[in-house]
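In: this one's structure only:
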């Protein structure tokens, strides 16, 4: 790992008067897979939304590639190379696979750049090429998740944030999605992964952070957290 790519320092975010995340500090090194684990309501999705600009932090800093992006517009953050693939896929069900992918390519500067994005996606997700002109709402759950990730990849992210990519998927499809995450990482994309399937997430992560009630409760390498008796007893069961 060569450098700090994302550095979050003393971040606090509110929903109206509700203090959702408290003094969160963590970092992601370039080339890593870092995972954030925790139960529902722990603050994981809130944290990703704050980093991506869809929520504004009350206090704290978010340094991405050396620049503080806290409070910046989401469109500017995407153009800088930091992209969020949201929880629940949020595809456009009445649009085709092609049209959904094109929605992720709005920052592409040329047709050639867009075509390169399609080629990259179809190499990773051959099923999307087969379903190219099919309405996205008719895809299976696993295919919709691949489409959601593919749409995010159309922006050529340097750091890809994935929010619950295995949500609602069978064990077999979950394993496939995690293999694809590793392949995307191997292509040079840094990954920040939010996931309730903690065992799978930690098994592929360089490092992990456990969130609880808006606080970071534990941190370590993926292996350290997987082998922690405290984490096993208190969270992994």
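Out: The structure has been received and is ready for your questions. If you're wondering where the values come from, they're calculated on a predicted model, not measured in any experiment.

In: hey, let's count contacts and neighbours off CA atoms from now on
Out: OK.

In: which SS class is residue 13?
Out: Of the three states, residue 13 takes strand according to DSSP: H, G, I helix; E, B strand; the rest coil.

In: buried sites along the longest helix belonging to the chain?
Out: Longest helix in the chain, counting residues (DSSP state H): helix 171-186. Using 16 or more other CA atoms under 10 Å as the test for burial, helix 171-186 gives 173, 174, 177, 178, 180, 181, 184, 185.

In: dump those residues into TSV; add distance to residue 149 as well.
Out: Written out in TSV, the entries for those read as follows (distance: CA to CA, whole Å):
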residue	distance to residue 149
173	14
174	14
177	10
178	12
180	10
181	9
184	10
185	13
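
In: stretch 97-113: end-to-end distance?
Out: Counting by CA to CA, to the nearest Å, you get 18 Å between the two ends of stretch 97-113.

In: and the nearest residue to residue 28 once chain neighbours are set aside, how many neighbours?
Out: Nearest-residue entry for residue 28: residue 6, 5.0 Å, with adjacent residues in sequence omitted and distances by CA to CA, 6 or more residues apart in numbering. By other CA atoms under 10 Å, 23 other residues sit near residue 6.

In: checking residue 6 next. Helix, strand or coil?
Out: Three-state assignment for residue 6 (three-state DSSP): strand.

In: returning to what we had before: closest one of the buried residues of helix 171-186 to residue 129?
Out: When the buried residues of helix 171-186 are ranked by distance to residue 129 (CA to CA), residue 180 comes first, at 16.0 Å.

In: name the nearest residue to the closest one, sequence neighbours excluded.
Out: If the residues on either side of it in the chain are set aside, residue 180 comes closest to residue 124, at 7.3 Å by CA to CA, 6+ apart.

In: same question for residue 26.
Out: That would be residue 8: by CA to CA, 6+ apart, it lies 5.3 Å from residue 26.

In: before we go on, here's another structure to hold up against the first:
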């Protein structure tokens, strides 16, 4: 039996400048974010919400529609409204971090290109090389839905094991960073937004020129506080489907982690 979410014992402020539907969606969202309501919990029905908060059905439907747009709930005809479960959550990183065990079971890594390339001077300087770099372009999918494009650049002499990665096609689940002797440490990254190109939109199977998160990343090995990164990355994450979450920690040292998450079960079937 599906657990039913218990209604909060809080009233809406009818004297507030904030519309009732907005107050209601914020209240329901707080219960989801605080984990008082768990993924899969069945929310009270629209009539129950109307009676409990003393509002019209229009107000309730506006509040639920906002939560659905934010992918915090999923509405199923004839069954009700349920708290949505994150179908995908991945720390922003390069290919080597994706290959770090344990790999997500539903995450598929598809190689679009794997070859030596002439790259610009800035990339060569960061990798500490004078010749061509190994460039691997990959597309990430979750549940059959493309979610990101990652361009990775390496010093080919440091990553000979990547020759086992196909020039095109899927990376096998048994390809693991743990077998290479590399141990990842910190990541340096910056996040921006831009429009993706026609080709990138085609790879991501989305309309042309939608907004994407553009993430520049450098992956370093453990105990490597300075020096050249193992991987230099330019990644594009879908802005129409993913949310970027920044997490800060202060113990044992100040750190920020960027995580991309999707919460839309309908897209991840």
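Out: Ah, there it is. Computed from a predicted structure; not experimentally measured.

In: so after superposing, what's the score?
Out: TM-score for the superposed chains, counting by TM-score structural alignment, normalised by the length of structure 1: 0.27, backed by 99 aligned residues with a CA RMSD of 5.4 Å.

In: follow-up on the earlier one: which helices and strands sit right next to the longest helix of structure 1?
Out: Helices and strands touching helix 171-186 of structure 1, by 3 or more CA pairs under 8 Å, 6 or more residues apart in numbering; DSSP states H and E, are helix 198-204.

In: what's the following helix or strand after the helix it packs on?
Out: Under the assignment DSSP states H and E, the closest C-terminal helix or strand after helix 198-204 of structure 1 is strand 207-212.

In: am I right that the residue nearest to residue 28 of structure 1 is in contact with residue 27?
Out: Yes - if you go by CA atoms under 8 Å, residue 6 of structure 1 and residue 27 touch, sitting 5.4 Å apart.

In: can you map out the strands along structure 2?
Out: 73-76, 80-83, 88-91, 107-117, 133-142, 145-154, 169-170, 184-195, 211-221, 231-238, 243-249, 255-262 (DSSP state E).

In: distance to residue 60 of structure 2 and mean neighbour count for those strands - can I get that in a markdown table?
Out: Shown next, in a markdown table, are the strands of structure 2 (distance: least, CA to CA, whole Å; neighbours: other CA atoms under 10 Å):
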| stretch | distance to residue 60 of structure 2 | mean neighbour count |
| --- | --- | --- |
| strand 73-76 | 13 | 20 |
| strand 80-83 | 12 | 20 |
| strand 88-91 | 28 | 17 |
| strand 107-117 | 36 | 18 |
| strand 133-142 | 32 | 22 |
| strand 145-154 | 31 | 23 |
| strand 169-170 | 45 | 14 |
| strand 184-195 | 33 | 15 |
| strand 211-221 | 30 | 20 |
| strand 231-238 | 30 | 24 |
| strand 243-249 | 25 | 13 |
| strand 255-262 | 25 | 18 |
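
In: need those strands in TSV with distance to residue 201 of structure 2, can you?
Out: Output for these, formatted as TSV (distance: least, CA to CA, whole Å):
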stretch	distance to residue 201 of structure 2
strand 73-76	26
strand 80-83	30
strand 88-91	20
strand 107-117	14
strand 133-142	12
strand 145-154	10
strand 169-170	19
strand 184-195	9
strand 211-221	10
strand 231-238	10
strand 243-249	18
strand 255-262	18
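
In: out of those strands, flag the one nearest residue 47 of structure 2.
Out: Per CA to CA, nearest to residue 47 of structure 2 of the strands of structure 2: strand 80-83, 11.6 Å.

In: what helices or strands is the closest one leaning on?
Out: So strand 80-83 of structure 2, by 3+ CA pairs under 8 Å, 6+ apart, packs with strand 73-76.

In: same for the strand it packs on, what does it pack against?
Out: Here strand 73-76 of structure 2 touches helix 57-69, strand 80-83, going by 3+ CA pairs under 8 Å, 6+ apart.

In: mind doing that once more with 7 Å?
Out: strand 80-83 (3 or more CA pairs under 7 Å, 6 or more residues apart in numbering; DSSP states H and E).

In: the helices in structure 1, which residues?
Out: For structure 1, the helices identified by DSSP H occupy 44-52, 74-79, 97-103, 111-124, 126-130, 141-153, 171-186, 198-204, 222-226, 229-231, in order along the chain.

In: what comes up buried for the fourth one?
Out: Okay, so that is helix 111-124 of structure 1. Using 16+ other CA under 10 Å as the test for burial, helix 111-124 of structure 1 gives 113, 114, 117, 118, 120, 121, 122, 124.

In: next one: the shortest one
Out: When neighbours are counted by 16+ other CA under 10 Å, the buried residues of helix 229-231 of structure 1 are found to be residue 231.

In: contacts for it?
Out: For helix 229-231 of structure 1, contacts defined as CA atoms under 7 Å, 6 or more residues apart in numbering pick out residue 225.

In: do that again at 6 Å, thanks
Out: The contact list for helix 229-231 of structure 1, computed with CA atoms under 6 Å, 6 or more residues apart in numbering, is empty.

In: check the burial of residue 226 of structure 1 by counting its neighbours.
Out: Counted by other CA under 10 Å, the residues lying close to residue 226 of structure 1 total 20.

In: from residue 25 of structure 1, how far off is it?
Out: Applying CA to CA to residue 226 of structure 1 and residue 25 of structure 1 gives a distance of 21 Å.

In: gap between the nearest residue to residue 127 of structure 1 once chain neighbours are set aside and residue 178 of structure 1?
Out: Excluding its sequence neighbours, the residue lying closest to residue 127 of structure 1 (CA to CA, 6+ apart) is residue 143, at 7.4 Å. Separation of residue 143 of structure 1 from residue 178 of structure 1 (CA to CA): 14 Å.

In: next: residue 149 of structure 1.
Out: Taken as CA to CA, the span from residue 149 of structure 1 to residue 178 of structure 1 is 12 Å.

In: what does residue 226 of structure 1 give?
Out: Relative to residue 178 of structure 1, and taking CA to CA, residue 226 of structure 1 is found at 17 Å.

In: swap in residue 212 of structure 1?
Out: Here the criterion is CA to CA. By it, residue 212 of structure 1 lies 24 Å from residue 178 of structure 1.

In: same check on residue 185 of structure 1?
Out: Taken as CA to CA, the span from residue 185 of structure 1 to residue 178 of structure 1 is 11 Å.
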